[in-house]
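**Q** Give me the fold of what follows.
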Amino acid sequence: MSSSPGALPASSGSLLSQLRIFALASLGGALEFYDFVIFAFLAKVIAAQFFPASQAEWLRQAETFGLFGAGYLARPLGGLVMAHYGDVSGRKKVFTFSVLLMAVPTLLMGLLPGYDVLGVGAPLTLLALRMMQGAAIGGEAPGGWVFVSEHAPPGRAGFATGLLTGGLTGGILLGSVVILVLHAVMTVAAVADWGWRIPFLLGGVFGLGAMVLRRWLDETPVFREMHSRAEIAETLPVGILLRLHRRAVLCSMATTWTLTAAIVVLVLMMPPLMQTLHHVSAEETMRASLVATFCLTLSVVGVGALSDVLSLRGLAVLCGTLLAGGAFALYGLAPYWPGTLVGWAAVSGLCSGFVGLVPVGMLRAFPAAVRFSGLSLSYNISYAIFGGLTPAVISVLVPQTPLAPAVYVAVIAVVGVVGMWFSPEELKAGSFLHSSSDYPD
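**A** Purely as a prediction, here's the structure:
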């Protein structure tokens, strides 16, 4: 099958080969997100290990969350650097390197001596490792979306992207399960003493395994086609983006804002908000968070598949409406029906399919020569800004009304729908290659 401008080259192998590609990509993404989130789940224990015991507990906790936030700050820079090389040197090399850059710091965190051994060197080393993790996660999601979509057969790019997104959210679920099991089989004292290291060691070892397996993946057909036609951008891809694709960048940042609102407000912040606002037990909120994440994983895969056959604009309106409705169901109805939080959390997760629509829209908004950089710039900068600001905004609004989280999600859902509606869909479903005339140097 010959490739023509605007058409996807022949698929890169048999169905079995494609399934292997999607499985390895999703597995690596899940492990990277697992490595990234377990730090938050173990923040209290880490604070006791890596900061002076003479400090107040709240100060140590704040310093630990500062280290967690440092990972987010490193995301845009790491993502842009890796995206540049992904657009210029190849998707596969960067996709493999991102797993290594996540696995090694995670493994070292599990082996790092605490403050009683290294003194001030302990938190400083931890900061450096956390920054490396942030740089890795900044390249993983955009790189993964580009890689699987360009390997997908015609008309299946949305489904492939949904599978990868499901793998990323599955990593959060995996982290939650591992921490729950850890606390179930070990005493609190044992976890605080040495047990906290186990999730990091497991993540590091499995991450290295994923890196080895990814070496067997093939370069994407789209990049090989660009390379053979000498269509790779000779100038900085970011420069091309800022000159020719500003609208795509702004619309992609708007949709990513909605993605962060869904994940942060409906999944990550839900347990502490429900405990504080409505005095729900910690055990019930943790179960609800697990169920919401599982349902979110199913939802993003389903919406990704639908994007192959339905218009993005129509799906955006539907998914945006469902997202707002799910938020009000979770924060508006669950408190008035004691014991039903888990069920409403499941509803909110199923209504969060907009998360799976975001990468599909971004992939179609950017041509192949700057696709990796376009996704990385839009996604990472938006996530760094709005992912960091959302908890603060919710904290300010909650004293005004307990429905503040739902109102926030509903408003940002409108932002995402508008962003998706006006996003330049340069590529239709299954079309991931443009002619060289689309890429002025």
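
**Q** contacts, neighbours, all on C-alpha from now
**A** Fine.

**Q** Same question for the nearest residue to residue 364 once chain neighbours are set aside, what's its three-state structure.
**A** Spatial nearest neighbour of residue 364, chain neighbours left out: residue 427 (4.7 Å); criterion: CA to CA, 6 or more residues apart in numbering. Recorded secondary structure, residue 427: coil (DSSP: H, G, I helix; E, B strand; the rest coil).

**Q** wait, doesn't residue 427 sit right on residue 367?
**A** Yes - the criterion here is CA atoms under 8 Å, and residue 427 meets it with residue 367 at 7.3 Å.

**Q** about what we covered before: ok, now how distant is the residue nearest to residue 364 from residue 355?
**A** 20 Å (CA to CA, to the nearest Å).

**Q** Going by how many neighbours each has, rank the two and give me the top one.
**A** residue 355 (31 against 19; other CA atoms under 10 Å).

**Q** for residue 307, what are its contacts?
**A** Residues near residue 307 by CA atoms under 8 Å, 6 or more residues apart in numbering: 158, 159, 315, 357, 360, 429.

**Q** on contacts alone, who are the packing partners of the host helix or strand of the fourth one?
**A** Read it as residue 357. Per DSSP states H and E: residue 357 is located in helix 354-365. Helix 354-365 sits against helix 121-151, helix 157-185, helix 246-263, helix 282-306, helix 312-328, helix 371-397, with contacts defined as 3 or more CA pairs under 8 Å, 6 or more residues apart in numbering; DSSP states H and E.

**Q** run this one through as well so I can compare:
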Amino acid sequence: MTSARSAVEPRALRRAYAASLSGTALEYYDFAAYSVAAATVFGDLFFPSGDDLVGTMAAFSTYAVGYLARPLGGFVFGRLGDVLGRKKILVHTLLLAGIATFLIGLLPTHAAIGGLAAVLLVLLRFAQGVAVGGEWGGAVLLSSEYGDPRRRGFWASAAQIGPPAGTLLANGVLALLSGTMSEAAFTSWGWRIAFLLSAVLVLFGLWIRLRLEETPVFQRIADRGERPSAPVSEVVTTERRALAAGILVRVCPDVLYSLFTVFTLTYITQELDMSRSEGSTAVMIGSACQLLLMPAFGALSDRMNRRLLTLVGTIAAAIWPFLFFPMLGDGSFGLLVLGTVVALAIHAMLYGPQAALLTEQFSPRLRYTGSSLAYTLAGVIGGAPAPLILTALLALVGNWWILGAYVVFSAVLTAIGLWLARDPVVESEEETTREVATT
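**A** Down below sits the predicted model:
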């Protein structure tokens, strides 16, 4: 029997993979650049205060706004993606993210225009969040609906490579800037360069996406006249269990990622007197490892039960903070790197298979809406408040163990989501892909 993968032109399949990866890399470059800037310079520039902790928490509040905006993007773009198609929507999400990030690089600070600077920063951060909310679900489908459904874990992982690629680029650019100029110059104008460079990534992403055809799965749905008229209502009324499972499965990976790529930068500088560049370097090395680990764990999830693999990663995530923070007791850079690499490897075990796990919870005609809503609503619970909660918990208790307890709580929620989730049925999608290829 001819495989679904062979039914699709290999060049189109590779192009879809590249389009999925490049778009999410851009949007997570934007998010990562903001995350690093929020942990280091935005507190003083946009939220000046005599208390460093207060300024940092205010900056992290706008970090959370990006997550809180994602459900709107998932609602609007997810619905349009199931009605109009994957490709058209992904062009618009890419443009929205790129323009918002570029404008952050031009934004006047509090010293120039007062409180209006913070308002404009929040609005642009909100626009970033809306774009990411619509991007992820479509990017996953762009690669996975071109590929063999039996290898969905691997093909869908293209979108999952985007976050570490974007994080690596953003941290690399910011580390290079902060390492080659004075502290005063970096704080004054150097950080802006990282945001302005997003224009290059936007142009590259558009060049790839505009050359793509619509995915075979959506094309067949459109040919059959099966496109939903009210996909959000259908998901909420007919696929509630899938939505609940998708939301909960994402909570622990989001919290883990926020802890080790965002909050740890603040922790090591304020609690251990380590430098910002040391933290950024550790995150860069861990993200570089994830470039290989994301597709590797995605492929592994095609060979073993995806939910079981995710459960193993969830247990590891709950344990690792209790080993990581004692390792940092003497402020060793080498141990910081080792601990961050292991943490992000655990995150890859969770995040690599996650795109396939989420999308296969929903029927193909509702998949963009369902997976987008699950992805974005989970961010509101997990990723959005995590840096704020972690900062507040540390200030309240004054000991790192409370940070580990918070990760354990998120792991319990994800385990419940895995219990609610279902395993995939791919035979009908293989048939769909073959039918489209022969018409």
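
**Q** sorry, back to before: by neighbour count, which of the contacts of residue 307 of the first structure wins?
**A** residue 158 (32 neighbours).

**Q** now for that residue: what does it line up with in the second structure?
**A** With TM-score structural alignment as the criterion, the equivalent of residue 158 of the first structure in the second structure is residue 153.

**Q** residues in contact with the spatially most central residue of the second structure?
**A** The residue lying closest to the centre of the second structure (CA atoms, centre = their mean) is residue 163, at 5.2 Å. Residues in contact with residue 163 of the second structure (CA under 8 Å, 6+ apart) are 24, 25, 28, 29.

**Q** And it, how far from residue 399 of the second structure?
**A** Applying CA to CA to residue 163 of the second structure and residue 399 of the second structure gives a distance of 30 Å.

**Q** rewinding a little: so which of the contacts of residue 163 of the second structure hold up in the first structure?
**A** Checking the contacts of residue 163 of the second structure against the first structure (both residues aligned by TM-score structural alignment, their matches' CA atoms under 8 Å), the contacts still present are 24, 25, 28.

**Q** sec struct for the first one, please.
**A** When classified by three-state DSSP, residue 24 of the second structure comes out as helix.

**Q** how about it, what's its match in the first structure?
**A** Here residue 24 of the second structure is matched to residue 29 in the first structure, going by TM-score structural alignment.

**Q** my guess is that match meets residue 161, correct?
**A** No - counting by CA under 8 Å, residue 29 of the first structure sits too far from residue 161 to count as a contact (11.9 Å).

**Q** Where does residue 155 of the first structure fall, secondary structure wise?
**A** Here residue 155 of the first structure is assigned to no helix or strand, by DSSP H and E.

**Q** check contacts around it.
**A** 308, 309, 429, 430, 431.

**Q** quick one: which of those is nearest to residue 87 of the first structure?
**A** residue 431 (17.5 Å; CA to CA).

**Q** Report the secondary structure state of the closest one.
**A** Criterion first, three-state DSSP; result for residue 431 of the first structure: coil.

**Q** Next one: it from residue 418 of the first structure, what distance?
**A** 23 Å.

**Q** So for these two, which residue has more residues nearby?
**A** Per other CA under 10 Å, whichever of residue 431 of the first structure and residue 418 has more neighbours is residue 431, with 22 against 18.

**Q** how close does that one sit to residue 425 of the first structure?
**A** Applying CA to CA to residue 431 of the first structure and residue 425 of the first structure gives a distance of 11 Å.

**Q** so what's the residue lying closest to residue 362 of the first structure once chain neighbours are set aside up against?
**A** Excluding the flanking residues, the one nearest residue 362 of the first structure by CA to CA, 6+ apart is residue 252, at 5.8 Å. Each residue near residue 252 of the first structure by CA under 8 Å, 6+ apart is listed here: 358, 361, 362, 375, 378, 379, 419, 420, 423.
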